[in-house]
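# Predicted model, plus sequence, below.
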Amino acid sequence: MTPIPTPPAEPQDSPDGYVGLDAEQAERRARERGWSTVRALPPGTIITMEYRVGRLNFEVRDGRVVRAWKG
């Protein structure tokens, strides 16, 4: 029988720490801290709500992160 794969660990990092940062700086910092996927979205973008371990989402307005959340 094939073992059940273990999902990758998610970085122990608070999304709130990215709010207010320049979008490029925030993405660079997130990748350095171990986020495997970083997604920057304009306000009001329609997205699917599936949770992806290791993904950090940014809502970016005028080049700055105004909201950040996991998944």
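Ah, there it is.

# from here on, contacts and neighbour counts on C-alpha atoms
Noted.

# who's in contact with the most centrally placed residue in the chain?
For the chain, Leu56 is the residue whose C-alpha lies nearest the centre (C-alpha atoms, centre = their mean; 0.9 Å). Going by C-alpha atoms under 8 Å, 6 or more residues apart in numbering, Leu56 touches Pro15, Ala30, Trp35, Thr37, Val38, Arg39, Ala68, Trp69, Lys70, Gly71.

# Next up, a structure to set beside the first:
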Amino acid sequence: MAGTDEAQPGAAGDAEGYAGLRVERAEELARRHGWASVRVLAPGAMMTMDHREGRLNLAVRDGVVERSWEG
């Protein structure tokens, strides 16, 4: 998947709006739009299951965000 540098509709505040972006661009946009923490996760990565308000999780494969969610 090539990914894009263009934000998806609603990406600024919508935790699920970062899919398809290159990870670098997604991190930049997330921080610019007020996410307190951005966690990048590789496929199959171990992670804590605690929910943290203000944390954006990015599931990334080959440098492209496949899924994003708050917590």
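Perfect, thanks for sending it. Fair warning: this is a prediction, and the values are worked out from it, not measured in the lab.

# tm score of chain vs chain?
Superposed pair, TM-score by TM-score structural alignment, normalised by the length of the first structure: 0.79. Supporting alignment: 60 aligned residues with a C-alpha RMSD of 1.2 Å.

# The residue nearest to the centre of the first structure: which element?
strand 55-61 (DSSP states H and E).

# what does Trp69 of the first structure give?
strand 64-70.

# Which elements pack onto that strand?
helix 23-32, strand 55-61 (3 or more C-alpha pairs under 8 Å, 6 or more residues apart in numbering; DSSP states H and E).

# The last one to strand 64-70, inter-axis angle?
Relative orientation of strand 55-61 of the first structure and strand 64-70, computed by axes from the mean of the first three to the mean of the last three C-alpha atoms, to 10 degrees: 150 degrees.

# what's the mean deviation for strand 55-61 of the first structure versus the second structure?
Aligned to the second structure and superposed, strand 55-61 of the first structure gives a mean residue distance of 0.3 Å (mean C-alpha distance after the TM-score superposition for the first structure).

# Same question for the longest one.
On the superposed models, the aligned residues of the second structure are on average 0.2 Å from helix 23-32 of the first structure, with distances taken as mean C-alpha distance after the TM-score superposition for the first structure.
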